[in-house]
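Visitor: Take this sequence and fold it.
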Amino acid sequence: MNSDQLLNMAVEATESKRAEDIISLNMNGISDMTDYFIVCHGNNERQVQAIARSVKDAAHEAGIDVKRMEGFNEARWILIDLADVVVHIYHKDERGYYNIEKLYQDVPLETYRQAVY
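Guide: Below you'll find the model as predicted:
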């Protein structure tokens, strides 16, 4: 599976659990460690964990090794390392604080599912 296919698989997994404000950052040429970041959030701890489980399960079903998953128990910011794609799943209250999008504001950005308020 190439990095674009992995990106699409991970985005679909986040969408399946109704993650909000899903974006991807194209890290090609910026980072030697990964091709894409996915950033999204859930509205509570249970949703954040459900999104993370969905990504992990989709990766396993596709035969992709999850290199590392951090922050699952706290469910404030879960990071899932799929090598070519790194998924950042925030609790809604934390996303604005860390504001990873601003840190990489010059990186090409793709928007997927937006929050419905």
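Visitor: Please count neighbours and contacts with C-alpha atoms only from this point.
Guide: Fine.
Visitor: mind listing the strands in this structure by residue range?
Guide: 20-26, 36-42, 68-70, 77-81, 85-91, 109-111 (DSSP state E).
Visitor: of those strands, which approaches residue 6 most closely?
Guide: Across these, residue 6 has its closest neighbour in strand 85-91 (6.9 Å, Cα to Cα).
Visitor: ok now the closest one, how far from the chain's centre?
Guide: For strand 85-91, the distance from its own C-alpha centre to the chain's C-alpha centre is 3 Å (Cα atoms, centre = their mean, to the nearest Å).
Visitor: Could you do stretch 76-90 as well?
Guide: Stretch 76-90 sits 5 Å away from the centroid of its parent chain (Cα atoms, centre = their mean).
Visitor: gap between the two ends of it?
Guide: One end of stretch 76-90 sits 6 Å from the other (Cα to Cα, to the nearest Å).
Visitor: Identify all contacting residues around that stretch.
Guide: Contacts with stretch 76-90, where a contact means Cα atoms under 8 Å, 6 or more residues apart in numbering, come from 3, 6-7, 10, 33-42, 45, 48-49, 51-52, 56, 59, 64-72, 75, 91, 94.
Visitor: other SSEs contacting the longest helix belonging to the chain?
Guide: In the chain, assigned by DSSP state H, the helix with the most residues is helix 45-61. When contacts are defined as 3 or more Cα pairs under 8 Å, 6 or more residues apart in numbering; DSSP states H and E, helix 45-61 packs onto helix 3-16, strand 36-42, strand 77-81, strand 85-91.
Visitor: Please generate a structure for the following sequence too, so the two can be compared:
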Amino acid sequence: METQDLLKAVVDSAEDKKAQDIVVLDIRGLSVVADYFVICHGNSETQVQAIAEAVREKAEEMGLNLKPLEGFEQARWVLIDLGDVIVHVFHREEREFYNLEKIWADAPRLAWSAER
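Guide: Alright, predicted model coming up:
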């Protein structure tokens, strides 16, 4: 599976659940953990869980074997490890607090939309 196809599927799934401020960071060369981070947030625990569940379902449909979702029950910061792509679904308040975009400021932001 192409990483770009996976990124598109993740962004589409998050947008379907009205995820806010979706950012794709290219962390190739900056981290050995993954190639891309997808960062987004929801405005309630229920929305955070819905976004994470939609991403998980899409990844499974694409044939990926997933590890358990980290943080799903608390729904404040859910981490979804898709191999080359790691998805961070935050509650708005946690996103502001942890500010991954600032921590990874050296990573290029990809202009991304579901139409891509």
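Visitor: Please state their TM-score.
Guide: Laid over one another, the chains give 0.92 as their TM-score (TM-score structural alignment, normalised by the length of the second structure), with 113 aligned residues with a Cα RMSD of 1.2 Å.
Visitor: Out of the strands of the first structure, which gets nearest to residue 103 of the first structure?
Guide: For the strands of the first structure, distance to residue 103 of the first structure was read as Cα to Cα. The smallest value, 11.0 Å, belongs to strand 20-26.
Visitor: With the second structure overlaid, how far apart is that closest one on average?
Guide: Mean deviation of strand 20-26 of the first structure relative to the second structure after superposition (mean Cα distance after the TM-score superposition for the first structure): 0.3 Å.
Visitor: Specify the angle between that strand and strand 36-42 in degrees.
Guide: 170 degrees (axes from the mean of the first three to the mean of the last three Cα atoms, to 10 degrees).
Visitor: related to what we said a few turns ago, just send the strands of the first structure back as TSV, with distance to residue 103 of the first structure and mean neighbour count too.
Guide: Converted to TSV, those look like this (distance: least, Cα to Cα, whole Å; neighbours: other Cα atoms under 10 Å):
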stretch	distance to residue 103 of the first structure	mean neighbour count
strand 20-26	11	20
strand 36-42	12	25
strand 68-70	20	13
strand 77-81	16	22
strand 85-91	14	25
strand 109-111	12	13
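Visitor: for residue 46 of the first structure, what are its contacts?
Guide: By Cα under 8 Å, 6+ apart, the contact list for residue 46 of the first structure reads residue 75.
Visitor: Distance check, it against residue 91 of the first structure.
Guide: Distance of residue 46 of the first structure to residue 91 of the first structure, given as Cα to Cα: 10 Å.
Visitor: what touches both of those two?
Guide: Common neighbours of residue 46 of the first structure and residue 91 (Cα under 8 Å, 6+ apart) are residue 75.
Visitor: any idea how far the residue nearest to the spatial centre of the second structure is from residue 77 of the second structure?
Guide: In the second structure, the residue lying closest to the centroid (Cα atoms, centre = their mean) is residue 87, at 2.5 Å. Distance check for residue 87 of the second structure against residue 77 of the second structure: by Cα to Cα, it reads 10 Å.
Visitor: ok, average deviation of stretch 6-16 of the second structure from the first structure?
Guide: Mean deviation for stretch 6-16 of the second structure: 0.8 Å (mean Cα distance after the TM-score superposition for the first structure).
Visitor: Residues touching that stretch, excluding its own?
Guide: Here stretch 6-16 of the second structure makes contact (Cα under 8 Å, 6+ apart) with 22, 38, 40, 51-52, 54-55, 58-59, 85, 113-114, 116.
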